[in-house]
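[1] What would the 3D arrangement of this be:
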Amino acid sequence: YEKSSTILTSNKSYGEWGEIFKDHVIAAALLDRILHHCTTINIKGESYRLKERKKQGIKTGLIRHNSTEILEN
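    Down below sits the predicted model:
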């Protein structure tokens, strides 16, 4: 505990985790433990995976604004 780094990635916001786990109480407890002494980096922007599709003129249906948030907990 607190001796090494852990990186978690998700395309869902914290508020959506209750729907993922089908239990908002479990999700809240899990997030409480995961987010204790953490740094959260929210990256919003165009997907690198979709860059090639855009070059080819294939519409992705995604509209995003470029920004990055860093939240210290």
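[2] C-alpha only now, for contacts and for neighbours.
    Fine.
[3] tell me which element Thr68 falls in.
    Per DSSP states H and E: Thr68 is located in strand 67-72.
[4] who's in contact with that strand?
    For strand 67-72, contacts defined as CA atoms under 8 Å, 6 or more residues apart in numbering pick out 38-45.
[5] mind running it again at 10 Å?
    Applying CA atoms under 10 Å, 6 or more residues apart in numbering, the contact partners of strand 67-72 are 35, 37-46.
[6] here's the other one to compare against:
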Amino acid sequence: MILTSNKSYLEWGKVFGDDVLATAILDRLLHPAITFNIKGDSYRLREKKKAGLYPAQLSN
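    Predicted coordinates for the structure are as follows:
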């Protein structure tokens, strides 16, 4: 199984609304897993920035 996410492990508590639940899910998913952390913009986001359709930096 391949599972992808644009959220870091630390952000999963916010996604599920419960840090304990997120920890339990990650524990079961990651125990036998091999993980790859890919950093940087996605190809779609990079192309949108080149076309001027997406700001280079979002304001908070």
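[7] a markdown table for the contacts of strand 67-72 of structure 1, including neighbour count, distance to Lys12 of structure 1 and secondary structure?
    Formatted as a markdown table, the contacts of strand 67-72 of structure 1 follow (neighbours: other CA atoms under 10 Å; distance: CA to CA, whole Å; DSSP: H, G, I helix; E, B strand; the rest coil):
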| residue | neighbour count | distance to Lys12 of structure 1 | secondary structure |
| --- | --- | --- | --- |
| Leu35 | 12 | 15 | coil |
| His37 | 11 | 20 | coil |
| Cys38 | 14 | 17 | coil |
| Thr39 | 12 | 17 | strand |
| Thr40 | 14 | 13 | strand |
| Ile41 | 12 | 13 | strand |
| Asn42 | 15 | 10 | strand |
| Ile43 | 12 | 12 | strand |
| Lys44 | 12 | 12 | strand |
| Gly45 | 13 | 14 | coil |
| Glu46 | 14 | 15 | coil |
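[8] In JSON lines: the residues you listed, plus distance to Gly18 of structure 1.
    Output for those, formatted as JSON lines (distance: CA to CA, whole Å):
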{"residue": "Leu35", "distance to Gly18 of structure 1": "15"}
{"residue": "His37", "distance to Gly18 of structure 1": "21"}
{"residue": "Cys38", "distance to Gly18 of structure 1": "20"}
{"residue": "Thr39", "distance to Gly18 of structure 1": "21"}
{"residue": "Thr40", "distance to Gly18 of structure 1": "18"}
{"residue": "Ile41", "distance to Gly18 of structure 1": "20"}
{"residue": "Asn42", "distance to Gly18 of structure 1": "19"}
{"residue": "Ile43", "distance to Gly18 of structure 1": "21"}
{"residue": "Lys44", "distance to Gly18 of structure 1": "21"}
{"residue": "Gly45", "distance to Gly18 of structure 1": "24"}
{"residue": "Glu46", "distance to Gly18 of structure 1": "26"}
